[in-house]
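>>> Next comes the sequence, and after it the predicted model I'd like to discuss.
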Amino acid sequence: MSMWITLVEAPALATRLGAPSLVVFDCRHDLANPGLGLEAFAAGRVPYARFLHLDDDLSGTKTGRNGRHPLPDPDAFVALMRLHGVSDTTQVVAYDDSGGMYAARLWWMLRWVGHEAVAVLNGGFAAWRNAALPISTDPPLPLPPGTLVRKPGVATVDADTLLAHLHASDMRIVDARAADRFRGENETLDPVGGHIPGAVNRFFRDNLAADGRFKPADELAAAWQAVLGKATPAQIVCQCGSGVTACHNLLAMEVAGLSGARLYPGSWSEWCSDPARPVALGSA
């Protein structure tokens, strides 16, 4: 049976629903209304799906200095996945209704703890609904505990490392936020506007076609090659406001065949919490 490691289409997922080797997670969320995802889950979801909350399940404890969505302890995250029935042989699929904005966070986190068989439903819940596939309101069935083992996974970069490499030729920072926030305009989520000096802007929604699905791999590759310039994928560090939409850019790079980029989990919300760190404004 094939393993999905980036994206999966709705009809393909439908053929494997109910298989003991598959766990589907609903990651729907709204930053302005954190309870909306669970409400949407209760109103209708992919059959057999289980709900994960961005703030409660896919983030750790905030200190005021580690960003709005710090990573949880990796062992605690592995334990949570086991409670949901995930083992080393489990195919995980994540979806949302925001173009993969939140599902990509779970995709990246599982790769962070060394689990390869994880994919995002391309087009999310809208693609599932538009394909006239079944929608459930039944409570999720209990699953036997999984046996997922934490293994070495994708790497991260911290603020001190970024600070030491600002403007260096061996590291290129890519910011996934909208262009106005990158420039320091219309900032409503964080107390300081602007971006990390030397960063370039690649809005995560530019990875998507008009129907909310990811653009074809060759189209993504061409666009991302322009972002990389002379840098290799391994020299790329992706960040955003809080380490969530940066994962969308990392997923797009994987779809494009450009593996090896890293995440700065704390992202802008962590960076700007220390007034000693430099801030850039404008488009450069």
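Alright, I've got the coordinates. Keep in mind it's a predicted model, so treat the numbers as computed, not measured. Residues are numbered from 1 along each chain as shown.
>>> going forward, measure contacts and count neighbours with C-alpha atoms only.
Will do.
>>> contact partners of stretch 159-176?
By C-alpha atoms under 8 Å, 6 or more residues apart in numbering, the surrounding residues in contact with stretch 159-176 are 182, 195, 197-204, 228, 231, 235-241, 245-246, 249, 264, 266, 271, 277.
>>> whoops, stretch 196-206 was the one
99, 166-167, 172-179, 182, 227, 245-246, 248-249, 268, 271, 278-280, 284.
>>> Now, those residues that are in strands?
Counted as lying in strands by DSSP state E, out of the contacts of stretch 196-206, are 172-175.
>>> Take this one as well and set it beside the first:
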Amino acid sequence: MNDSVVVTPDWLAAHREDEQVRIVDVRDAWEYDGIGHIPGAVSIPFDSYRDESDVDRGTLPGADAFADLCSEAGISPDDTIVAYDDTHGVFAARFVLTALEYGHADVRLLDGDYSAWNREYETTSDAPEVEPTDYEPDPLSREESPLVGYDAVAEALERGALFVDTREQHEFEESRLPGAVRFDWREVVDDETRRLKPPAELEALLESYGITPDREIVLYCNTARRISHTYVVLRALGYEDVAFYEGSLTEWLANDGTVETGPATEDD
């Protein structure tokens, strides 16, 4: 697993006091304060970097709003960010995606979550002293970004790209993009350790669904939260041709895109 994308608790324990490592806890503020957090972590709750008002593509908060969050948290563009939550990393992965979109070069997901960390390492209820910065975002261009919109998705369907639906079975059967493969994002997580399964196991699992590095892959769910986790995992495994449908099924349906319903057949 590429540690420039996903880091283990051991890695974080060894590097958390490094000058340029910034740990971001994306749980609710009451969890950060009341349950405890990883020493040195700052609180940037999930709702603070998600905006439903269409200020940017999908639920992205906008570059200025993201910069304000980073500035208040004492984060600089050159810092290494490690994000975590307590939900197997799905909310933290959304932070990773958001930071990458706004040009933060080095942002990583903690393999596991707060509970996984807490099994081996100390936690604290003390918030670190933070010196605000003047964070300058550098958003990716449309050409650089993995995010795609309705028109690009329609073109990818015509090309025969592999569409991966990371939602639950009942959602998939209710409505899905034509020919999509359902891959529950949680399948990559070991329920006992709360961490990702070993790379070889992950690769075999993905291959069993036809999700292989040689395919053009387009990820979607409902509102682009769950696909954030799958996107980060695929990047960590070295997948390169992976598009991220930020509008997901919400946008597709709003534009009257063609869908399939019911159980998938063998031909799907």
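Great, that's in hand. Keep in mind the model is a prediction, meaning the values are calculated, not measured.
>>> Just the buried subset of the contacts of stretch 196-206 of structure 1, please.
Buried residues within the contacts of stretch 196-206 of structure 1, counting neighbours by 16 or more other C-alpha atoms under 10 Å: 99, 166, 172-179, 182, 227, 245-246, 248-249, 268, 271, 279-280.
>>> Run through the helices of the stretch 151-284 of structure 1 in chain order.
159-164, 179-183, 217-228, 245-255, 267-271 (DSSP state H, counting those that start in this stretch).
>>> The stretch 1-150 of structure 2 now?
9-15, 29-34, 63-72, 90-101, 114-118, 150-159.
>>> So which of these is the most surrounded?
The highest mean neighbour count among these, using mean count of other C-alpha atoms under 10 Å, belongs to helix 90-101: a mean of 25.
>>> which bit of structure 1 covers that helix?
Across structure 1, the stretch matching helix 90-101 of structure 2 (TM-score structural alignment) is residues 101-112.
>>> Run through who's touching that stretch.
26-29, 54, 58, 94-96, 116, 118-120, 152-155, 244-245, 247-248, 250-251.
>>> Give me the buried subset of those residues.
Looks like the contacts of stretch 101-112 of structure 1 have 26-29, 54, 58, 94-96, 116, 118-120, 154, 244-245, 247-248, 250-251 buried, using 16+ other C-alpha under 10 Å.
>>> ok, now which ones touch L71 of structure 1?
L71 of structure 1 makes contact with 58-60, 265 under the criterion C-alpha under 8 Å, 6+ apart.
>>> I'd like those residues laid out as TSV, including distance to F125 of structure 1.
Shown next, in TSV, are the contacts of L71 of structure 1 (distance: C-alpha to C-alpha, whole Å):
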residue	distance to F125 of structure 1
L58	19
S59	22
G60	26
P265	26
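>>> Among these, find me the one that's closest to V255 of structure 1.
Ranked by distance to V255 of structure 1 (C-alpha to C-alpha), the contacts of L71 of structure 1 are led by P265 at 20.6 Å.
>>> Show me what that closest one aligns to in structure 2.
Taking TM-score structural alignment, P265 of structure 1 has E246 as its aligned residue in structure 2.
>>> residues touching that match, list them.
Counting by C-alpha under 8 Å, 6+ apart, E246 of structure 2 touches 57-59, 147-149, 220, 223-224.
>>> May I ask which of those has the most neighbours?
Neighbour counts for the contacts of E246 of structure 2, by other C-alpha atoms under 10 Å, peak at Y220, which reaches 28 neighbours.
>>> what's the aligned partner of it in structure 1 in contact with, if anything?
When structure 1 is aligned by TM-score structural alignment, Y220 of structure 2 is paired with Q239. Q239 of structure 1 makes contact with 173-176, 245-246, 263-268, according to C-alpha under 8 Å, 6+ apart.
>>> now Q239 of structure 1: how far from G60 of structure 1?
Distance of Q239 of structure 1 to G60 of structure 1, given as C-alpha to C-alpha, to the nearest Å: 17 Å.
>>> With G44 of structure 1 instead?
From G44 of structure 1 over to G60 of structure 1 (counting by C-alpha to C-alpha), the distance is 28 Å.
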